[in-house]
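Student: Can you look at this prediction? I've put the sequence above it.
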Amino acid sequence: MTLADSDRDLVVAELDREPTPAEAALFENLWSEHCAYRSSRPLLSAFDSEGDQVVVGPGDDAAVVALPTDDDADDVYITMGIESHNHPSYVDPFDGAATGVGGIVRDTLSMGAYPIALADSLYFGDFDREHSRYLFEGVVEGISHYGNCIGVPTVAGSVAFHDDYEGNPLVNVSCIGLIDDPDRLVTAEAQEPGNKLVLVGNATGRDGLGGASFASEDLSEDAETEDRPAVQVGDPYTEKLLIEANEALVDEGLVESARDLGAAGLGGATSEMVAKGGLGARIDLEKVHQREPNMNALEILLAESQERMAYEVRPENVERVEEIAERYDLGCSVIGEITEGNYVCEFEGETVVDVDAYFLGEGAPMNDLPAEEPSQPERDLPDVDLAEAVETVVGHPNTASKRWVYRQYDHEVQVRTARRPGDDAAILAVREAGTGLAYSAGADPNWTEAAPYEGARAVALENATNVAAKGATPLAAVDCLNGGNPEKPDVYGGFTGIVDGLADMCETLSTPVVGGNVSLYNDSPSGPIPPTPTLALVGTKEGYDAPPLDLAGEGTLLVVGDLPLSGEADARLGGSQYLASHGGSDAFPELPDDPAGLVETLAEVADFDSTLATHDASHGGLAVTLAEMVHDDAGADVELDSAALLFHEQAGRAVVETTDPEAVRAAFDGVAPVAEIGSADDSGTLSLSVGDEDVELDAAAIRDLRSVIERELE
């Protein structure tokens, strides 16, 4: 570990002396891009994080949002958090992904919440490559193993394949937690000098050393072997015990503040707690319960061993905390106390750290980096046979069924999942509030590679449309902003574009972005990743029912929100899977003028008695949307004027099967266009008439095309 010369100069000036080795390592990790957001923080003010529903916004381990309830009902809160575990998942896909799940769950615990749902958004190199499949299989196995063992359902997410993730996959995991009593809310802000710092959970070992600094560097050719010591190793069975112990501690009101031990380990968690409270701490590192002999101060301070929580506890409650830890067979150490002075760590009678906690946490200088705006492509469309294009796009791993992934996850544990994976959004039954919670997460690298700003706006609108198609209106969102090396002006320009695009659309939708994560330096010898703005968005509705995406086979098929079908705009194919598969280029599609009105109206229409099915239309265009809606007992007969109308991927659209088309048109009058494209029937066949070409695919043929991932991996 090496503290940069310019940073060392600032530290020396502040301390008026040279830093100790432990201090230098602590500054290197806490001032890294991963912890300090040195290149991204100047951009993040673009996000609107406020709203009547926001209880705790950005800056804590997770955000807290109030659910709508009846006037006479007690307040019910959810927590929202999202994290990346990108570099570790390249080096060790199983443990990297598994510990990503463990970390975001502990972020949830530290707010006093019980974790009720997970969503994973995964990005890999081309599916045809053996190494991409190795990473894909290992990551999915790690997520399923950890999530299933701890009893938290994985109910939503996304998977995308793109050449530019070959040297650096992305693993973004979000978590929803439940706080059914506002008095249970805990934050990471230390409260009072004299309170004790208590470490509960697994023993500390040497795994994960330097994880924060490792996550702030480009991956090298030798990363899989050289950086393995920086990857944490998870133990989900201990995490499950920690979940239940945390619940008991919060139930009894024993926790004054809490922080999960994640990036920069004990040093990161405890220094951030006291810095938030404008306080200090005195910690005896020898009192930390350890898994390995002869650990030195730096190792104890910075190891990122998993399944550990730091609690602030009143002196009179320490004994009870120890009793609960023992009941759950968890290690427990009273390691120090809150003070009014500096952040001080001692080891073997020597002071190894003595710094101002606020300077340690907030003193890193921000980077002022040049940014180049990406150029817009010219139109150059391929000439492809319609039947070939339909089969290629419907059967591409990006748009094909992800059943192979989500069937490995236990998505029904806790008995809240009212709408399971495979639909536009999952729906959780939050019975404590009488509310259905719709949950959608993902991004599309084809979109943001083609047009970072407009593509990110489309990502936000698409996630909002997902929840609206199930009858829910957006409540709040968290984001995971992934980019390459920000020191490259073109890369930083693309990253700036996705931040501004996501922020602008979320503000337009009146959806506060209440927290998030930034992951930069996702760069490798094969090049940078596409700028990737994963959004995890929740919406609410009365009750837990929602229209399916499967056709009923007896209604009129309408497309709402499609500008080209209404003649208001060209069918632009930029960012589409059609162009990704067949070559060519085009401008990115325009988006609706009134996205908020469209989303609100779609949520209303989804709950009409006359609505038989609804499905968001986005990735793969109408070709994929309609193929997903057809099944053995229901088909569709559809007519369009051109192939561009079948394959363009404008966000903010949905297909509605209805027995009352006029009611849908009336609802959207003055809000968004509505176009009739055909009808549903009981044929079990998708019949497409596009210009002067016709294509027919029965349900069995569609299933075969869409099962490419299962077929190749089993």
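Tutor: Yes, it's here.
Student: CA only for contacts and neighbour counts going forward, please
Tutor: Fine.
Student: Can you give me the buried ones in stretch 9-23?
Tutor: For stretch 9-23, a neighbour-count test (16 or more other Cα atoms under 10 Å) marks 11, 19, 21-23 as buried.
Student: If you could redo that for stretch 213-226, that was the one I meant.
Tutor: For stretch 213-226, burial by neighbour count (16+ other Cα under 10 Å) applies to 213-219, 223.
Student: Residues in contact with it: which ones?
Tutor: Stretch 213-226 has contacts (Cα atoms under 8 Å, 6 or more residues apart in numbering) with 28-29, 32-34, 86-88, 90-92, 167-168, 227, 230, 485, 519-525.
Student: That one: how far from the chain's middle?
Tutor: 22 Å (Cα atoms, centre = their mean, to the nearest Å).
Student: on that earlier part again, which among the contacts of stretch 213-226 end up buried?
Tutor: 28-29, 32-34, 86-88, 90-92, 167-168, 227, 230, 485, 519-524.
Student: export the buried residues of stretch 9-23 to JSON lines and tack on secondary structure and distance to Pro474?
Tutor: Below are the buried residues of stretch 9-23 laid out as JSON lines (DSSP: H, G, I helix; E, B strand; the rest coil; distance: Cα to Cα, whole Å):
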{"residue": "Val11", "secondary structure": "helix", "distance to Pro474": "44"}
{"residue": "Pro19", "secondary structure": "coil", "distance to Pro474": "48"}
{"residue": "Pro21", "secondary structure": "helix", "distance to Pro474": "48"}
{"residue": "Ala22", "secondary structure": "helix", "distance to Pro474": "45"}
{"residue": "Glu23", "secondary structure": "helix", "distance to Pro474": "44"}
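Student: one more structure, for comparison:
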Amino acid sequence: MADTVENAAATPDQAQPWAELGLKEDEYTRIREILGRRPSSSELAMYSVMWSEHCSYKSSKVHLRRFGELSQDTPAGKLLAGIGENAGVVDIGQGYAVTFKIESHNHPSYVEPHQGAATGVGGIVRDILAMGARPVGVMDALRFGPLEEPDTHRVLPGVVSGVGGYGNCLGLPNIGGEVVFDRSYLGNPLVNALCVGVLRHEDLHLAKATGAGNQVILYGAATGGDGIGGASILASETFDDDKPSKRPAVQVGDPFMEKLLIECTLELFAAGVVTGIQDFGAAGISCATSELAAAGDGGMRVELDRVPLRDSSLAPEEILMSESQERMMAVVEPGDVARFLEICARWDVQATVVGEVTEDDRLVIEWHGETIVDVDPRTVAHEGPVYERPYARPAWQDTVQADGVEGLARPATGDELAATLLALVGSPNLCDKSWITNQYDRYVRGNSVLAQPEDAGMLRIDEETGLGVALSTDCNSRFALLDPYVGAQLALAEAYRNVAVTGAQPVAVSDCLNFGSPEDPAVMWQFTQAIAGLVDGCQVLGTPVTGGNVSFYNQTGSTPILPTPVVGVMGVIEDVRRRVPVGFAGAGDVVVLLGDTRDELAGSVWAAVAHDHLGGRPPVVDLEHERRLAAVLGEAGRRGLLTSAHDLADGGLAQALVESSLRRGHGVTVELPADADPFVQLFSESSGRVLVSLPAAGADALTTLCAEHGVPLHPLGRVTGAEDATVAVAGQFSLPLEQIRTTWSATLPAVLAADPIAVVAGA
């Protein structure tokens, strides 16, 4: 028998498992104060998942408000929807809008790698769909423990198959992302998934229940026992994989059902039969009902026993907490219900009227005629606890910053520089990632014009005009440990620059902020510093934060991950035919470095690979310079001056030369400044630099353009032919490109001991 509201009022002293559900004692007391009685077991279930860290942002809310300081305008147009909606929506011109967002699915992906990653992709795709958009592409930012660790071998293949399998089945190209290895992620990998969608302005939909008498329809997959308390609970406490209770909490995905759900939902939008919509993510029905009602102009009554079930033994509390995938909830006018159900039936999508919008301000849920929930939905969805967690700069921060790279042995001869280059290009974080990316379909739908391993992914939006968007995700967590404020700005600057090198204009940001326990003052200090860095950085760059995700409790025991504020930047390009790729395009092209190189090697890949060292201060970031550099790259792209452009980041100039050569098989010969240290010139990771190539006839035009914008320009050398190609540094070394390619491409297959069939031949 269900625990009814009436029974809850009559049995105030009945013990309840609030602690087991992740609530603190004062939170449980607050729930009793709100209701004026003890909660029913179903109400307790709802509050526990909706007040979890993952759903309520209770430790981050006070700091995330700072993003509201940012302008709602973008260089391309207006922000049509922002923070607080399922995803941000940006006007990109010609009547089009783009919605994009990045979110985490970290702990579920450790417990069950394939399903955890797959359902992470499915969840972010439904966020985009719920805005009225057609999803058109995905990206993923992944972090794992050391490549040689056995547990990495367990987690990585499953995560990759989950990301690739789900996205491939949906027919969504995976156009970019990152894969990073570091010991701090052993036992706590990060799986951050981004989705981008396209809509016309008039197709925008919001998550709110309005209009008394309008019907509430649940459609999509049936509700099962998988994912009960899944992401909402898993992501809201310090991870301990020894707890057996965590094992069944991972959702199970069905991408073919999601594909039907996407097409069905888009037809429902086109038919004009939807007045409000919400996807089912973390917290399931608890989230969809409370958020729709809280954002509307009335209340909602739901008959929970109408919910289609895969498991008839589920108790009402379990139905409310289940995070079963591929489900949506819509608000529909009575006169449109028949048409709604007809469209769902045509797509073989199950749809059930489970309730209606009411005139009052209550969320009432019934079970076989008895009331089991009677709450103010705002107290569930929006008025949960808000913590101002203590934070303090840790004492060890000074020690870390004082431990610079000055005393580390550096290569001094040409042979040593060549050996260093080979060691770095074969290292896990700089090596060829095609073992992973070949499992993703990057070109399905035919609108991918740039994809991995380019600096940014690019999608054509309008076939007639060539209007397109470019996206990149970035974060160097080693820099973020050295200085979380600067590290967050460096992540922003790199993602911004990666979009700019393609010729697109960066316009908006979505972030996924991955940190350790918010109950640790040192972690909260890192978090607040990263927020401040992003807010200040976005103000300079003119890129509003449109939405995102906070993921706390990313630690195993007392050991947190490196602070990892992943930043996604979206840019607009007027004509994708003017895009600029990474690879050197033709022999004889001149090679030029834009931006200055300084002796900045703290936190670098060289320090990690050569000395297993992490200390010092990160590179200086100059965001005004980044704006000027982006302006140069955009204008050079529009004028067709450049044949290639590649951001300098991990591995510095040496890695950029290698990757630009490997992309199309051309060699390169460069001459470094005579008065400069060749090691610093090759391996420094100074920010704000781009390697470009162009026909010699355009060199003067580029020089003039850079002078007009105050961007330093340094001629380096020339692209050489593909036959017997080498990467040569005058007076230092010359390495055959095939030797470099062999070293670069061998690392992942050798360690992972598998050769998955490439999804796209030759990609």
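Tutor: Received it, and whenever you're ready, just let me know what you need. Treat the numbers as computed from the prediction; the structure is a model and nothing was measured.
Student: Superposed, how do the two chains score by TM?
Tutor: Taking TM-score structural alignment, normalised by the length of the first structure as the basis, the two superposed chains have a TM-score of 0.95; 698 aligned residues with a Cα RMSD of 1.7 Å.
Student: Could you find the counterpart of Glu326 of the second structure in the first structure?
Tutor: Following TM-score structural alignment, the counterpart assigned to Glu326 of the second structure within the first structure is Glu307.
Student: Relative to Leu199 of the first structure, how far out is its match?
Tutor: Here Glu307 of the first structure is placed at a distance of 11 Å from Leu199 of the first structure (Cα to Cα, to the nearest Å).
Student: what does Ala603 of the first structure give?
Tutor: Distance of Ala603 of the first structure to Leu199 of the first structure, computed by Cα to Cα: 46 Å.
Student: the more surrounded of the two?
Tutor: Neighbours were counted for Ala603 of the first structure and for Leu199 using other Cα atoms under 10 Å; Leu199 has more, 29 against 24.
Student: mind checking which helix or strand the more buried one is in?
Tutor: Take DSSP states H and E as the rule and Leu199 of the first structure turns out to sit in strand 196-201.
Student: after superposition, how close is that strand to the second structure?
Tutor: Once fitted to the second structure, strand 196-201 of the first structure is off its aligned match by 0.4 Å on average (mean Cα distance after the TM-score superposition for the first structure).
Student: does the residue mapped onto Ser144 of the first structure from the second structure sit in a helix or strand, and which one?
Tutor: Using TM-score structural alignment, the partner of Ser144 of the first structure in the second structure is Gly164. Following DSSP H and E, the helix or strand that holds Gly164 of the second structure is helix 150-170.
Student: from the chain's centre, how far out does that helix sit?
Tutor: Its chain's C-alpha centre and that of helix 150-170 of the second structure lie 16 Å apart, by Cα atoms, centre = their mean.
Student: That one vs the first structure, average distance?
Tutor: Taken against the first structure, helix 150-170 of the second structure registers an average deviation of 0.9 Å after superposition, with mean Cα distance after the TM-score superposition for the first structure.
Student: Could you name the helices and strands sitting against the helix or strand that that helix is followed by?
Tutor: Following helix 150-170 of the second structure in sequence order, the next helix or strand is strand 174-181 (DSSP H and E). For strand 174-181 of the second structure, the elements it packs on are strand 134-144, strand 457-460, strand 468-474, judged by 3 or more Cα pairs under 8 Å, 6 or more residues apart in numbering; DSSP states H and E.
Student: out of those strands, nearest to Ala193 of the second structure?
Tutor: strand 134-144 (4.5 Å; Cα to Cα).
Student: tell me the angle of the closest one relative to strand 174-181?
Tutor: Between the axes of strand 134-144 of the second structure and strand 174-181, defined by axes from the mean of the first three to the mean of the last three Cα atoms, to 10 degrees, the angle is 10 degrees.
Student: What's the separation between Asp570 of the first structure and Arg379 of the first structure?
Tutor: Distance check for Asp570 of the first structure against Arg379 of the first structure: by Cα to Cα, it reads 12 Å.
Student: My error: substitute Phe359 of the first structure in the last question.
Tutor: From Phe359 of the first structure to Arg379 of the first structure the distance is 52 Å (Cα to Cα).
Student: what do you get for Val671 of the first structure?
Tutor: The gap separating Val671 of the first structure from Arg379 of the first structure is 29 Å, by Cα to Cα.
Student: Also Val139 of the first structure?
Tutor: For Val139 of the first structure relative to Arg379 of the first structure (Cα to Cα), the value is 37 Å.
Student: between the two, which one's more packed in?
Tutor: Using other Cα under 10 Å as the criterion, Val139 of the first structure and Arg379 rank with Val139 on top: 25 against 13.
Student: my read: that one touches Ser89, true?
Tutor: Yes - with contact defined as Cα atoms under 8 Å, Val139 of the first structure counts as touching Ser89 (6.8 Å).
Student: Show me the common contact partners of these two, please.
Tutor: Both Val139 of the first structure and Ser89 are in contact with 96-97, 171, where contact means Cα under 8 Å, 6+ apart.
Student: so of the residues you listed, which ones are in helices?
Tutor: 96-97 (DSSP state H).
Student: can you redo the shared contacts of Val139 and Ser89 of the first structure as TSV with neighbour count?
Tutor: Converted to TSV, those look like this (neighbours: other Cα atoms under 10 Å):
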residue	neighbour count
Gly96	26
Ala97	35
Val171	28
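Student: Identify, from the shared contacts of Val139 and Ser89 of the first structure, the entry nearest to Pro236 of the first structure.
Tutor: Closest approach to Pro236 of the first structure among those (Cα to Cα): Ala97, at 12.2 Å.
Student: Residue in the second structure paired with the closest one?
Tutor: Superposed on the second structure with TM-score structural alignment, Ala97 of the first structure falls opposite Ala117.
Student: for that match, what are its contacts?
Tutor: Residues near Ala117 of the second structure by Cα under 8 Å, 6+ apart: 105, 108-109, 158-160, 162-163, 191.
Student: Kindly recompute the last result at 7 Å.
Tutor: Residues in contact with Ala117 of the second structure (Cα atoms under 7 Å, 6 or more residues apart in numbering) are 105, 109, 159, 162-163, 191.
Student: which of those residues does the first structure keep?
Tutor: Conservation of those in the first structure, assessed by both residues aligned by TM-score structural alignment, their matches' Cα atoms under 7 Å: retained contacts are 105, 109, 159, 162-163, 191.
Student: Same list (those) but as TSV, adding distance to Thr289 of the second structure.
Tutor: Converted to TSV, those look like this (distance: Cα to Cα, whole Å):
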residue	distance to Thr289 of the second structure
His105	22
Ser109	27
Val159	31
Gly162	29
Val163	29
Val191	27
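Student: for whatever residue of the second structure lines up with Ile176 of the first structure, helix, strand, or coil?
Tutor: Matched by TM-score structural alignment, Ile176 of the first structure corresponds to Val196 in the second structure. Under DSSP: H, G, I helix; E, B strand; the rest coil, Val196 of the second structure falls in the strand class.
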